[in-house]
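Asker: what's the 3D shape of this:
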Amino acid sequence: MLSSVTDFSSSPRGKWVVVGLWLLFAAIIVPVSPRLDEVVSNEASQFLPPGAESSEAETLQAAEFPSDGVPAILVFRNPAGLSEADRAEARRVNDLLLSDAAPDTIDGVVSVFTRPEAAASLVSADGTTMTIVANVTGEPSGEPYLETIAWIRDQTGDLGELRVAVSGPGGILADFIEVFEGIDGFLLLVTGILVLVLLVLIYRSPVVALVPLLSVGWVFAIAGALGALLAERVGLPVNGQSQGIMTVLLFGAGTDYCLFVSSRYREELVHAPDKHEAMRRAMRGVGEAIASSAGTVLVATLALLLATLRSTETLGPLLALAIGLMLIAALTLVPAILTILGRFSFWPFRPRYDARSNDPVIADEEAHGIWSRIAGIVARRPAGVLVTTVAAFLVMSLGLLDFEQTYDQITGLPAGTESREGFELLREAFPAGDLAPTNVYVVMPEGTDLFDPATLARIDQI
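Answerer: Below is the predicted model of the structure:
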């Protein structure tokens, strides 16, 4: 079955049919599908395990205590103590947030100037730090929300010893969205350049180096479109980290599969005068290896469905879809493209047909190069090579002994990010419990008088 598919993909007529079908598939799917980043959801429910108590509390809060908006916390800190000038600057920002010049998405401001009675929770005990809380409405991933956070940051800045930063949930969300939006394009660019440089160095041919980029890019566009379509139509969960991981996985696995095909194809072009026969032999030699490799990755990605953490679980279907498409492309599209290009694939060092290469004795005598020498060492001393490589891997893994797991989401932001700096300023001045208090929601039986002394006493016990 597998050889029938690869034989057709490398046949004189089949190669054009395969490329045409892939073009048609992309032309149908991509235009009618939303972009993957348009269906991304970064809600807590996308990251926490199903049935987690905090998820249930979030659902309860949304139902019983609905609120529209995300609080952005403006931090004003002077290690030497807030001066009158510092407080005047905070007052200026406070008045600006309440003025008509402020965006309509700012819905309410809490500060010592609007709520003097809340000064104890808004000013640190040592008098070095003050906070202003601005409630920002709108979808956090929407432009109005992000533009509001940017506007607030434009109106604030350090002043002498006074450091000012916009942090809190509002600032942190905006920075995470900016990081994720930028990282996908950055990863795609860096990965593509890295793959291109490595392939040019390996093959010394710009043509064959572009084939993996073309094939993987083709699959990437279709996989993203299909994933977005499934997310929109059937509710396939996609979170912010999915696209970045899919990019790296596709380029890594896709380039690997393309190397399998192109390397063997170059060898067979020396043994066979016809490019179609050379590819047929090549794919019969590496087709099963590619299928086995992709099958292993498919099983691994689908195993993510067993993960407890939902952010990990939701990666499984999208990554499996991407690898499945890459497998099909490696068995059809890649050999079809290389067969169309023929010996030109390896320009300027085109492999030439040599009838003598079919003589095993002559072939063994002419085998040369570093990879042939390495293969010879492995074949002659397999046990020694195994022990040496395992020992090297063990030495390189010693760093794991000092590995410490962190669950601080703030450290996931790049150093220098304003919300991260603002949170560090808060940590220096306020106790941990004040920064992230734990909310406990008590659900009483229907008809209970919440103000009954006995009920209040039971709540106090909690």
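Asker: all contacts plus neighbour counts: C-alpha atoms, from now on.
Answerer: Noted.
Asker: Return the residues in contact with residue 121.
Answerer: Applying CA atoms under 8 Å, 6 or more residues apart in numbering, we find residue 121 in contact with residue 434.
Asker: my hunch is that it is in a helix, does that hold up?
Answerer: Yes: the assignment for residue 121 is a helix, going by DSSP: H, G, I helix; E, B strand; the rest coil.
Asker: Distance-wise, check it relative to residue 88.
Answerer: 19 Å (CA to CA, to the nearest Å).
Asker: what's the answer for residue 297, then?
Answerer: Residue 297 is 60 Å from residue 88, where distance means CA to CA.
Asker: And for residue 323?
Answerer: Distance of residue 323 to residue 88, computed by CA to CA: 58 Å.
Asker: So between those two, which is more surrounded?
Answerer: Neighbour count, other CA atoms under 10 Å: between residue 323 and residue 88, residue 323 has more, with 24 against 12.
Asker: Now do the host helix or strand of the more buried one: everything it contacts.
Answerer: Residue 323 belongs to helix 315-331 when assigned by DSSP states H and E. Outside helix 315-331, the residues within contact range by CA under 8 Å, 6+ apart are 5-6, 9, 215-216, 219-220, 223, 227, 236, 238, 242, 246, 249-250, 253-254, 257-258, 261, 283, 287, 290-291, 294, 297-298, 301-305.
Asker: Stretch 145-155 too?
Answerer: Stretch 145-155 is contacted by residues 72, 93, 103, 105-106, 136-140, 165-166, 170-171, 174 when judged by CA under 8 Å, 6+ apart.
Asker: Also this sequence, please, to line up against the first:
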Amino acid sequence: MKWAVIAAWLVAALVAIPFQAKLQTLASDESDAFKDRNAESTKVDDLISTRFKGGSETTAVILYANETPERIATDALALCNPKSIPDIVRVITPVQLACGELPPITFAQSSVIKATSEDQTTQLVTAWTSQDATETVARDVKAMRASVSDKAFVTGEAGFAADQTAALEGIDTTLLIVTLALVIVLLGLIYRSPIVALVPVVVVGIAYVVAAALAYAGAKAGLYQATGQATAILIVLMFGAGTDYCLLLLSRYREEIGHEHAMRTALRRTAPAIVSAGGIVVAVMLVLGLAGYNATRWMGPVLAIGMAVTVLAGVTLLPAVISALGRFPQRKHARQSTIWPRIGALVQGKPLVLALSVGALLLAGALGNLKSTESLDFSEQFRNPPESVQGLRKLQEKFPPGQAGPVDVLVDAKKVADALPALRAHVYSADLVGFSEDGLLSLVKLTLNEDPFTENATKAIPQIRAQARGLDPKALVGGPTAEIFDNEHRLSQDAKLIVPLALALVFVIVAFLLRSLIAPIYVIATVLLSYAFALGVSTIVFGKSDPAQPLFTFVFLVALGVDYNIFLITRIREEGDVVKGLVKTGGVITSAGLILAGTFCTLLATELESLFQVGFTVALGLLVDTFLIRIFLVPSIALLLRSRAI
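Answerer: Prediction:
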């Protein structure tokens, strides 16, 4: 039977291997990922793309500082070469149309884009391409940067998209290598056994290949869209949590060696905890599918698939591999550690003091959440500013700040003449830039007086929308500033739905597993405490954060933090004694927590600030879970509540 199980997994992995690369290709197109699917700004984008000539075109802005007109003209001709940039539509310099055709009303003819700064030191060349798919835009921008002067900066919509793609390019491979190395090293140091170090890695590695293929199949079928963010976190989550599940079974098997049917007994004792813990993660990830924010909604199914396959591998492939290896290596004459008996005695002697001390420490860290925070603007999304951000900053030094991202207003074409003067009242400029092909809609671009990617700018969106609808009840307002406003609102609404629903699911699963209504309450409460602590400390450390960070951090810390509670409490129930359960599981839970936190630390190697912050905050929360909550707080509460605790 064991050989049949191993063979089945190997065949599945061999079939699945080619699809891992295909998943990365699908995930490279994130053009619609970071949007609210029902937002007003999304509707504006869709209307411009479908009803305006050239609406689906992508704009790149090339900024020149102190460059000669001759060099700018030469570069413009190079940009017009369809052999190097097949998707080029038109290129406009400060003095001429270098190639392509002008629509009846163009950005160049309005004041939306001033091509030369007031001090005459900085010029802008604008290039339009016909495709907006992320992978295609990245390719076109790469060709543009190769075609222009080394002193020029390719920025604008196309430059931003290309640099975001570059920040995630190769991240899956990097994370996979770093995560594998980290897990092997940590397991080797903790267990001093090459086999213990390699077996979980092999098992989870096979599961990852299979999960990637299944995730690709779902995305290809149109059930969701794969994103680079989701595939990156999939690696971290599967290897972190999967290694934990493997360690729980391996640790119990080593205890049972010498007894008859050691593996069967170990699996019978640990499988319910593994399946329940994994089931919680799967359930919470599926709840993400209810989100309105695309990146959140699409991430849920991918991670749920990964965790389901991880659990399946943990209770089938892992036992089969261990059984095939024969007697599992034991360290001969290994001295029993005295650390956990001492910790157990401390907890048993002073449960109230420990509970209050740990609780006070965590609450102190949670006070950081009272600090007011701002959202990261676009230029702060990168750990190291890429060319598009450098160009954006230079553009804002010499041109109106709002020119980098005008607000789009769609107004009835019959009312636009009356609307323009009113819309100009509180902005730098309001310019008519085009009509829909059916002549019913007009597109007005508003240039704000401040950086359009900042929180201050987003506060103006409700006022602009109210003003526009006062002129035309059907008017719609979009553009990058409105998109930021809509995304933050949607993330807030998603949190109000996902957080209580996730907590309710966790409560039901834990209550069913433990047959208790008391245990789920303090299990969830302690996890929420670690979440509040980690988020509070993160707020103090970073000051600004990505709007999606609190929700993502909550999901991972609650889903994964509950795992350790389940491992501990199921063993306490089996032993019939809190201290014995703590002593028996202390080593494996600590090792598992350290490894899982370490895998999330691999996100610190990314260039995107949002993933960096998620990695830092989740890793911190997991370390607090491991070394404070699971060792001291939960056992202390269990002792204080006595039989009602479990």
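Asker: Could I get the TM-score for this pair?
Answerer: The TM-score (TM-score structural alignment, normalised by the length of the first structure) is 0.80; 411 aligned residues with a CA RMSD of 2.9 Å.
Asker: still on that earlier bit, of the contacts of stretch 145-155 of the first structure, just the buried ones, ChimeraX syntax please.
Answerer: The buried subset of the contacts of stretch 145-155 of the first structure, as determined by 16 or more other CA atoms under 10 Å, is captured in ChimeraX by this line:
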select :72,93,103,105,106,136,137,138,140,165,166,170,171,174
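Asker: Residue 221 of the first structure matches what in the second structure?
Answerer: Using TM-score structural alignment as the criterion, residue 221 of the first structure maps onto residue 209 of the second structure.
Asker: what range in the first structure matches stretch 263-270 of the second structure?
Answerer: Going by TM-score structural alignment, stretch 263-270 of the second structure lines up with residues 279-286 of the first structure.
Asker: so how far is that stretch from its chain's centroid?
Answerer: Chain-centre distance of stretch 279-286 of the first structure: 34 Å, with CA atoms, centre = their mean, to the nearest Å.
Asker: again, but for stretch 185-203 of the first structure
Answerer: Averaging C-alpha positions (CA atoms, centre = their mean) puts stretch 185-203 of the first structure 18 Å from its chain's average.
Asker: and if you look at stretch 496-511 of the second structure?
Answerer: 21 Å.
Asker: buried stuff in it?
Answerer: Under the neighbour-count criterion of 16+ other CA under 10 Å, stretch 496-511 of the second structure has 498-499, 502-503, 506-507, 509-511 buried.
Asker: Kindly report the same for stretch 74-87 of the second structure.
Answerer: Across stretch 74-87 of the second structure, burial judged by 16+ other CA under 10 Å covers 75-76, 78-80, 84-85, 87.
Asker: can you put those residues in JSON lines and add distance to residue 640 of the second structure and secondary structure?
Answerer: As requested, the buried residues of stretch 74-87 of the second structure are arranged in JSON lines below (distance: CA to CA, whole Å; DSSP: H, G, I helix; E, B strand; the rest coil):
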{"residue": "75", "distance to residue 640 of the second structure": "75", "secondary structure": "helix"}
{"residue": "76", "distance to residue 640 of the second structure": "76", "secondary structure": "helix"}
{"residue": "78", "distance to residue 640 of the second structure": "76", "secondary structure": "helix"}
{"residue": "79", "distance to residue 640 of the second structure": "73", "secondary structure": "helix"}
{"residue": "80", "distance to residue 640 of the second structure": "76", "secondary structure": "coil"}
{"residue": "84", "distance to residue 640 of the second structure": "72", "secondary structure": "coil"}
{"residue": "85", "distance to residue 640 of the second structure": "70", "secondary structure": "coil"}
{"residue": "87", "distance to residue 640 of the second structure": "69", "secondary structure": "coil"}
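Asker: re the thing from before, pick out the most distant pair among the contacts of stretch 145-155 of the first structure.
Answerer: Greatest spatial distance among these (CA to CA): 93 and 139, at 23.9 Å.
Asker: Is residue 131 of the first structure located within a strand, as I assumed?
Answerer: Yes: counting by three-state DSSP, residue 131 of the first structure falls inside a strand.
Asker: got a list of what the residue nearest to the spatial centre of the second structure touches?
Answerer: Among the residues of the second structure, the one closest to the centroid is residue 229, at 4.8 Å (CA atoms, centre = their mean). By CA under 8 Å, 6+ apart, the contact set of residue 229 of the second structure is 168, 299.
Asker: Residue in the first structure paired with it?
Answerer: Using TM-score structural alignment, residue 229 of the second structure pairs with residue 241 in the first structure.
Asker: do the same with residue 89 of the second structure
Answerer: In the first structure, residue 89 of the second structure lands on residue 107 (TM-score structural alignment).
Asker: I'd assumed residue 136 was in contact with that match.
Answerer: Yes: between residue 107 of the first structure and residue 136 there is a contact at 6.0 Å, judged by CA atoms under 8 Å.
Asker: what do those two both touch?
Answerer: Residues touching both residue 107 of the first structure and residue 136 (CA under 8 Å, 6+ apart) are residue 69.
Asker: what about residue 598 of the second structure, how many residues close to it?
Answerer: By other CA under 10 Å, neighbour count at residue 598 of the second structure equals 22.
Asker: and residue 56 of the second structure, that's in a strand?
Answerer: No: looking at residue 56 of the second structure with three-state DSSP, it is coil, so not inside a strand.
Asker: quick revisit: pull up the aligned stretch in the second structure for the helix holding residue 323 of the first structure.
Answerer: Going by TM-score structural alignment: helix 315-331 of the first structure matches residues 299-315.
Asker: before we move on, the earlier item: what secondary structure does the match of residue 89 of the second structure sit in?
Answerer: Strictly by three-state DSSP, residue 107 of the first structure counts as strand.
Asker: State the distance from it to residue 125 of the first structure.
Answerer: Taking CA to CA, one finds residue 107 of the first structure at 28 Å from residue 125 of the first structure.
Asker: Tell me which of the two has more neighbours.
Answerer: Taking other CA under 10 Å, residue 107 of the first structure and residue 125 do not tie; residue 107 has more neighbours (17 against 14).
Asker: How many residues are close by the nearest residue to the more buried one once chain neighbours are set aside?
Answerer: The shortest distance from residue 107 of the first structure to any non-neighbouring residue, by CA to CA, 6 or more residues apart in numbering, is to residue 135 (5.3 Å). Using other CA under 10 Å, residue 135 of the first structure has 19 neighbouring residues.
Asker: secondary structure element for residue 135 of the first structure?
Answerer: strand 129-136.
Asker: And the helices in the stretch 101-250 of the first structure, which stretches?
Answerer: 119-122, 143-154, 168-203, 206-234, 242-271 (DSSP state H, counting those that start in this stretch).
Asker: could these go into JSON lines alongside distance to residue 418 of the first structure?
Answerer: Below are the helices of the stretch 101-250 of the first structure laid out as JSON lines (distance: least, CA to CA, whole Å):
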{"stretch": "helix 119-122", "distance to residue 418 of the first structure": "20"}
{"stretch": "helix 143-154", "distance to residue 418 of the first structure": "9"}
{"stretch": "helix 168-203", "distance to residue 418 of the first structure": "8"}
{"stretch": "helix 206-234", "distance to residue 418 of the first structure": "31"}
{"stretch": "helix 242-271", "distance to residue 418 of the first structure": "23"}
